[in-house]
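Chemist: Below is the sequence, then the predicted model.
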Amino acid sequence: MTATNPLITLNNGVQIPALGLGVYQSAPEETTDAVLTALHNGYRLIDTAAAYFNEREVGEAIARSDVDRSEIFVTTKVWISDYGYDSALRAFDVSLRKLGIEQLDLWLLHQPLPSDFEKTIAAYKAAEKLLAEGRVRAIGVSNQTPKQLDELISRTGIVPAVNQIQVHPYYTQPEWRAANESHGILTQSWSPIGRLLRLPGRRHQPARRPRHHRPGRQVREDTRAGRTALAPRPRLLRDPQVRQSPSHRRELRRLRLRPDPRRGGRDRRPRHRRTRRTRPGLARPGERRLPDPRLGSPADQAGRQRR
């Protein structure tokens, strides 16, 4: 390995390149050429996942490359829909078949499943089985919080070699990195240069309001997807059973919204009633003519109308 891309030794003795190419959001038709170009220019770590839907294209690039397979470090991840012991083993076989390789270098659990952490534990135990069989050289996790990491280590037999989390100069996560280091786990960064990079000396431009914005809905910035999206409507506007108390009205004022009179709130907006105006002395068909002060008293005008 070159000096610009040194090797790092994991807690089980396996060496991993310090720099690599991640193919997240890489279109399948573009992935093969991107991986080939990266390998040609010195990259030796390729990071993909089942949820990226481009494992097959990564495998095709590895097969077409002039770089020997032993020099390429391949990482893939199992998605939460395949968590569980048996389903994780099946998902590993599918990934290996798509990549077209006999042994994987690093297999990660893509993210924890807090709603059913038992499946996360079962999937990691399946990874331990694959490690013992020699079908993968190292196993690890991704996006695990320190608390989740402690629970997983206490209930399994092998400490993860890697915890892949988001780390960059504008999001350093010192607590997570310290927790990984305390267990001897390598912190691997995804998005290492940041998704929304703020250049020095330039003001940050807020996200523009999308065309489909409607009053009463707040615009938020989805940093993971890199686009603006509409936030859900507040519960006190969605739920007709919520009584609009003074605290709710204050919340509405904070959101620059107004209470809905159909749901028990009083609408204090001024109502400008449009009235039909008729010039003095003129009347439309079927309307009473208004008196004109320039033509004398109302009685005189009424006499003229009777004539």
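Modeler: Here it is on my side, so go on. Residues are numbered from 1 along each chain as shown.
Chemist: From here on, just use CA atoms for contacts and neighbour counts.
Modeler: OK.
Chemist: can you map out the helices along the stretch 1-150 of the chain?
Modeler: Along the stretch 1-150 of the chain, the segments classed as helices by DSSP state H, counting those that start in this stretch run 28-40, 55-64, 85-99, 117-133, 146-155.
Chemist: Does anything pack onto the longest one? Which helices or strands?
Modeler: When you say that, I think you mean helix 117-133. In this structure, helix 117-133 makes packing contacts with helix 85-99, strand 104-109, strand 136-142, judged by 3 or more CA pairs under 8 Å, 6 or more residues apart in numbering; DSSP states H and E.
Chemist: ok, second structure coming up, stack it against the first:
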Amino acid sequence: MHRPRSLAHIGGNAKYLLHVRRQAEAICNLANRLGCEFLLSHGPHFPTAAAAARQSKLRFAVMIHSGVAPSWTAKMLRLVQRPDVVFWELPSTRERYMPLFSDVLSTQIPAVLDAQFADSNTCPSARSSSLKRVGLVAAFSPRKRIDKFLALAEHPLTRDIEFHLIGFVAREFADWWENDMATRVSRLRRTGRLKIADGTHGVSAEVGLLDGLIITSDDEGVPNVAMEALAVGARVISLELEGVDILRQQLASQNAELAITIVPRGPDEITKLAECLNQPVLELTREEIAAAARFVTRADYGAQVIAAALRRGMSNA
């Protein structure tokens, strides 16, 4: 499916809108063959799904995961077809978009770990819970703030810690990587302060080797990689992010919130991150962190919440 872009990408949006009708018809045809009763759109293709719901007269729900998605798509979908249910993940997302959907049933989506990851990865219980090997896992882009992670690897307080940069450079950011990151990364690799792992075909094996995950992104929803790291018993150390705080609140129900450390943003944030990496070992074991994380992010609970809201949406329509 074609996807909308921000308002600055006029050409990309024009290309997207040219395909909306055709792709909505394809959705309708598939829904008719399957005997669907509800269309559920996991953005950012909201207008396409709204057009399909309008054509098919099926009930319609959307999942809005974060405020990063182009806001014009939410406004456009409301003009095309009012959804019966709106799901949201972060309180700030609800505050941003809910004025558009004040007359619509809305429900918060629990943070849920990918069941495939949970089934194929176990907690490496043989290792200690101290922070000896920490990593940043991402599709590398400017908003992931790789520069802050590299600054952490360069900090004098972290000389005894092994840093791993795990992921890949998307084609659209190749120039940024070459111009702004490559030289610094190469220097750190030569000095032995940094190791690189290619995450093009998956990162689960590399995540399983970490003692701690570092998150320095400018913005995120609830980071999948944070749930994955916790699920194998690794700690999460993050700059302030609403989605990470959501995870910490969920872990509090199992008395495991100390598995996540959130560092305030500001001029001394790198030093504070470095200090966190040198704090004494937590009382929580890797096994306790993994068990708590897997319990609070289990897929069946998230599915129950979504299914219950869809039933209410159908009965209210």
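Modeler: Here it is on my side, so go on. Note that the structure is predicted; figures quoted are calculated from it, not measured.
Chemist: Do you know the score for how well these two fit?
Modeler: Aligned and superposed, the two chains score 0.30 in TM-score terms (TM-score structural alignment, normalised by the length of structure 1); 137 aligned residues with a CA RMSD of 5.4 Å.
Chemist: I'd like to know which of the helices of the stretch 1-150 of structure 1 is closest to Gly140 of structure 1.
Modeler: Minimum separation from Gly140 of structure 1 across these (CA to CA) falls at helix 117-133, 8.3 Å.
Chemist: just to revisit the earlier point, can you put the helices of the stretch 1-150 of structure 1 in CSV and add distance to His248 of structure 1?
Modeler: Listed next are the helices of the stretch 1-150 of structure 1 as CSV, based on distance: least, CA to CA, whole Å:
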stretch, distance to His248 of structure 1
helix 28-40, 49
helix 55-64, 50
helix 85-99, 47
helix 117-133, 36
helix 146-155, 35
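Chemist: ok, the residue lying closest to Thr9 of structure 1 once chain neighbours are set aside - contacts?
Modeler: Distances taken as CA to CA, 6 or more residues apart in numbering place Gln15 nearest to Thr9 of structure 1, at 4.3 Å, with adjacent residues excluded. By CA atoms under 8 Å, 6 or more residues apart in numbering, the contact list for Gln15 of structure 1 reads 7-9.
Chemist: can these go into CSV with extra columns for distance to Leu104 of structure 1?
Modeler: Formatted as CSV, these follow (distance: CA to CA, whole Å):
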residue, distance to Leu104 of structure 1
Leu7, 17
Ile8, 17
Thr9, 17
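Chemist: So which of these is the closest to Gln166 of structure 1?
Modeler: Ile8 (18.7 Å).
Chemist: these two touch, right, the closest one and Phe73?
Modeler: No: assessed by CA atoms under 8 Å, Ile8 of structure 1 is found out of contact with Phe73, at 12.0 Å.
Chemist: If you count surrounding residues, which of those two has more?
Modeler: Phe73 (18 against 14; other CA atoms under 10 Å).
Chemist: hang on, isn't the more buried one packed against Leu21?
Modeler: No: using CA under 8 Å, Phe73 of structure 1 is not in contact with Leu21; the gap is 10.5 Å.
Chemist: any shared contact partners between these two?
Modeler: 45-46.
Chemist: Double-check Met314 of structure 2 against Leu39; I have them as touching.
Modeler: No: under the contact definition of CA under 8 Å, Met314 of structure 2 does not touch Leu39, with a separation of 11.3 Å.
Chemist: Spit out the residues that contact those two alike.
Modeler: Arg59.
Chemist: Counting neighbours, go ahead and name the busier of the two.
Modeler: The neighbour comparison of Met314 of structure 2 against Leu39 (other CA under 10 Å) goes to Leu39, with 22 against 14.
Chemist: one step back: quick one: which of the contacts of Gln15 of structure 1 sit in strands?
Modeler: Taking DSSP state E, the ones among the contacts of Gln15 of structure 1 that sit in strands are 7-9.
Chemist: what's the closest of those to Gly303 of structure 1?
Modeler: Closest approach between these and Gly303 of structure 1, by CA to CA: Ile8, at 108.4 Å.
Chemist: Any figure for the gap between the closest one and Val162 of structure 1?
Modeler: Going from Ile8 of structure 1 to Val162 of structure 1 by CA to CA, to the nearest Å gives 11 Å.
Chemist: now do Pro28 of structure 1
Modeler: 26 Å.
Chemist: more neighbours, these two?
Modeler: Set Pro28 of structure 1 next to Val162 and count neighbours by other CA under 10 Å: Val162 wins out with 22 against 16.
Chemist: I'd like to know which elements the helix ranked longest in structure 2 is packed against.
Modeler: Ranked by number of residues, the top helix in structure 2 under DSSP state H is helix 10-34. On a contact count with 3+ CA pairs under 8 Å, 6+ apart, helix 10-34 of structure 2 meets helix 46-56.
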